[in-house]
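1. Sequence and predicted model, in that order:
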Amino acid sequence: MAVFTAVSQAEIELWLQDYDLGSITDFRGIASGIENSNFFLTTERDGVTHQYVLTIFERLTFEQLPFYLYFMQHLHAAGIAVPAPMQARDGAILRQLKGKPATIVTRLPGASDLTPGPLHCAQVGEMLARMHLAGVDYDRHQPNLRSLPWWEETVPQVLPFIDADKQALLQAELAHQQRFFGSADYAALPAGPCHCDLFRDNVLFQATADGGSRLGGFFDFYFAGVDKWLFDLAVCVNDWCIDLPTGRLDDVRMDAMLQAYAAVRPLGDAERRHWADMLRAAALRFWISRLWDFYLPRDAHMLQPHDPAHFERILRARINIPSVLHV
């Protein structure tokens, strides 16, 4: 969530005339992230303060975006704590700003916890499973746009920037995943709409009176797509349940997340059998993405690219773990 497209408060005030959201009292860019231009927006209407997030989409198109926005709307209606897209007076939840697609969604309460413990992981696992089940009857379909076809397209673009050892690892793992994705077991894995990017900074927690924390919600659904539910779970584990310096799994946090998830949606035999393959797939996806963002960056006013070496370490750590999950 960097700022690639600069926009003034006057421009936003003019744009908001088609909404019934009140008058702007605060407006500022959000520095974190690397995909879209995002802004915190505070308004006042009838003496009540409201908080929103305005997003200008830099890569996603008008044709792709309804999947994400209506998915959020669908989950919100099902009682899953996610941002709700705001409708303009004509009912539209997607409009044009500075020549690009743009939307406004509610801002969830709380803050990200970047040092999660087992209780955080359990809450995320439980809600992730509920989100997967809530999406079963969502009637729009769009694949995960950062899955195997994108990996196959992007790997040749980043290979010239990395040394021979990394090239060998990247190509070998891509070949491994091509075999896995082509298998009958993979085809049979349960699937549906997934978040596909549920990192620590895309989840909010609220402090409780007893000094603990309560899950406030999931946000930033703009990498979502129909994929294997196991992939979504592997993405979470690879971020929430690891030792960050080494990329090694933290068994206590992982068990907390997996047990909470499985209590809502039990994992099947094929999912448990291919757990290591999916952890590797999730690590590969983000290593490729970070290589691409690092070596082929776009201009942005507040861009903070992530270090690709982090997911290289995670991938190397996953290659030698036991293949079968016991949950």
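-> Looks like it came in fine.
2. From now on I want contacts and neighbour counts done on CA atoms only, so please keep to that.
-> Noted.
3. Could you list which residues are in contact with residue 51?
-> Contact analysis of residue 51 by Cα atoms under 8 Å, 6 or more residues apart in numbering lists 40-43, 106-107.
4. Wait, a strand at it?
-> Yes. Per DSSP: H, G, I helix; E, B strand; the rest coil, residue 51 lies within a strand segment.
5. Run a quick neighbour tally on the residue lying closest to it once chain neighbours are set aside.
-> Spatial nearest neighbour of residue 51, chain neighbours left out: residue 42 (4.6 Å); criterion: Cα to Cα, 6 or more residues apart in numbering. Residues within reach of residue 42, counting by other Cα atoms under 10 Å, total 19.
6. Help me confirm that residue 42 comes into contact with residue 52.
-> Yes. At 6.2 Å, residue 42 counts as touching residue 52 under the criterion of Cα atoms under 8 Å.
7. Mind listing the shared neighbours of the two?
-> With Cα under 8 Å, 6+ apart as the test, residue 42 and residue 52 reach no residue in common.
8. Could you pull up the residues touching residue 326?
-> For residue 326, the contact set (Cα under 8 Å, 6+ apart) comprises residue 272.
9. By neighbours, which of the contacts of residue 51 wins?
-> Of the contacts of residue 51, residue 41 is surrounded by the most neighbours, 22 neighbours in total, counting by other Cα under 10 Å.
10. Put this next to the previous one:
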Amino acid sequence: MAVFTPVTNQQATDYLAQYALGDFVSLRGITAGIENTNFFLNTSQGEYVLTLFEVLNHEQLNFYIELMHTLASREVKVPMPQTRRDGTRIGTLNGKPAAIVDRLAGGYESDPGIQHCIIAGRTQAQAHLAARDFALYQPNLRGLPWWEETYPGIRPFLTDSQDRLFTASLEEQRQIQTGDDWKSMPAGACHCDLFRDNVLFDGTYDEPRMGGIIDFYFAGHDAWLFDVAVAVNDWCIERSTGALQPWLVQAWLQAYAQERPFTETEKKLWPIALRAAALRFWTSRLNDYFRPRPAQTLKPHDPTHFERILTLRVQQPVPPLP
């Protein structure tokens, strides 16, 4: 969410005229993140987020925007994409695809506790179920084929030990994800990037309320178990080491399973799904760190964080699915 593409107040005013959202009041860039350009947009009618998409094209965006619209329409807490006067929900601003969505209440919790994990785990399951008949299809663009395509570009930056870990993990995922068990697991449109900074909470720390899930622009069709693993690898860890915190893992998984029980195949593949999720984000962080795109405000994440997590998921047992 770095500011890759500047937008002036006048440009925002002109773009806003394509919507029935009131008059322009203010625009403020959001500096966190690394993929899209985001602004807080205030109008006389309310508060919104304006996004310019730096990588995704209009065709790809249709999946993400319509998925969010479907979830919001089915009362899952996600931002509602706003519809333009011409009936579409994606426009063009400064040569980039652009969209406006509701700005949700609350903020993200940097140190989530049990109640946060319960609420977020339950909402994740509700989102999976709400989108199970979603008609549009978009593969997870950061899935196994992308890891394979990206490896040659990041290989020169890896030490020998890092390369051994990466290639062994990649080969494991090739074998598992092309197998019948992985393909048989429940799957559908899912977030694929459900980190703690992509969930907003209202209320207090001890009594949080779900504000909503944001930033769906890595969403895609994948095994729901992979989506759960992505979340658990971020929410349910000791931050400095990456070690799983069993009480947080249990809180997340039990809350999820109350909405959608896990299958026996999912229980068997759970450790491998956690390794897949770790490899996915180690790959992307290596790529972002060593092969960055120019931006006005760019803060690439440290790739060693997910190297540590992947190493632990290979070496240590993980709490089982309920």
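-> Looks like it came in fine. These numbers come from a predicted model, not from an experiment.
11. Please state their TM-score.
-> Comparison of the two superposed chains (TM-score structural alignment, normalised by the length of the second structure) gives a TM-score of 0.98, and 322 aligned residues with a Cα RMSD of 1.2 Å.
12. before we move on, the earlier item: can you tell me the element the residue nearest to residue 51 of the first structure falls in?
-> According to DSSP states H and E, residue 42 of the first structure maps onto strand 37-45.
13. Residue 146 of the first structure pairs with which position in the second structure?
-> Aligned by TM-score structural alignment, residue 146 of the first structure pairs with residue 142 of the second structure.
14. er, residue 179 of the first structure actually
-> Residue 179 of the first structure maps onto residue 175 in the second structure, with residues paired by TM-score structural alignment.
15. same question, residue 292 of the first structure
-> Per TM-score structural alignment, residue 292 of the first structure is aligned with residue 287.
16. Excluding residues flanking it in the chain, which one is nearest its match?
-> Nearest non-adjacent residue to residue 287 of the second structure, counting by Cα to Cα, 6+ apart: residue 154, 6.2 Å away.
17. That neighbour: how many residues sit nearby?
-> By other Cα under 10 Å, the residues close to residue 154 of the second structure number 18.
18. which residue sits closest to the most centrally placed residue in the first structure in space, ignoring its chain neighbours?
-> Residue closest to the mean C-alpha point of the first structure, counted by Cα atoms, centre = their mean, is residue 197 at 2.2 Å. In this structure, residue 197 of the first structure finds its nearest non-sequential neighbour in residue 223, 6.3 Å apart by Cα to Cα, 6+ apart.
19. how close does that neighbour sit to residue 176 of the first structure?
-> Distance, residue 223 of the first structure to residue 176 of the first structure, by Cα to Cα, to the nearest Å: 23 Å.
20. out of these two, which sits in the busier spot?
-> A direct count of neighbours by other Cα under 10 Å for residue 223 of the first structure and residue 176 places residue 223 higher, at 17 against 14.
21. Tell me where the stretch 151-300 of the first structure has strands.
-> Here the stretch 151-300 of the first structure has its strands, by DSSP state E, counting those that start in this stretch, at 191-194, 203-207, 213-218, 225-228.
22. Please produce CSV containing those, extended by distance to residue 131 of the first structure.
-> What follows is the strands of the stretch 151-300 of the first structure, written out as CSV (distance: least, Cα to Cα, whole Å):
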stretch, distance to residue 131 of the first structure
strand 191-194, 8
strand 203-207, 13
strand 213-218, 10
strand 225-228, 13
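23. deepest of those, which one?
-> strand 191-194 (a mean of 23; mean count of other Cα atoms under 10 Å).
24. Which part of the second structure matches that strand?
-> The aligned range for strand 191-194 of the first structure is 187-190, by TM-score structural alignment.
25. Outside of the matching stretch itself, which residues are in contact with it?
-> 67, 127-128, 131-132, 134, 137-138, 219-225, 227.
26. That stretch vs the first structure, average distance?
-> Average distance, stretch 187-190 of the second structure versus aligned residues of the first structure after superposition (mean Cα distance after the TM-score superposition for the first structure): 0.5 Å.
27. Narrow the contacts of stretch 187-190 of the second structure to those in helices?
-> Among the contacts of stretch 187-190 of the second structure, the ones falling in helices (DSSP state H) are 67, 127-128, 224-225, 227.
28. Which of the contacts of stretch 187-190 of the second structure are buried? Put it as a ChimeraX command.
-> Buried residues among these (16 or more other Cα atoms under 10 Å), as a ChimeraX selection:
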select :67,127,128,131,138,219,220,221,222,223,224,225,227
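29. Looking at the contacts of stretch 187-190 of the second structure, spot the one nearest residue 314 of the second structure.
-> Of all those, residue 314 of the second structure sits closest to residue 225, with 17.6 Å by Cα to Cα.
30. Identify the residue of the first structure aligned to the closest one.
-> Counting by TM-score structural alignment, residue 225 of the second structure lines up with residue 230 in the first structure.
31. now do residue 300 of the second structure
-> Residue correspondence, TM-score structural alignment: residue 300 of the second structure in this structure matches residue 305 in the first structure.
32. what does residue 94 of the second structure give?
-> Alignment note (TM-score structural alignment): residue 94 of the second structure maps to residue 98 of the first structure.
33. how about its match, what does it touch?
-> By Cα under 8 Å, 6+ apart, the contact list for residue 98 of the first structure reads 5, 7.
34. I am finished for the moment; much appreciated.
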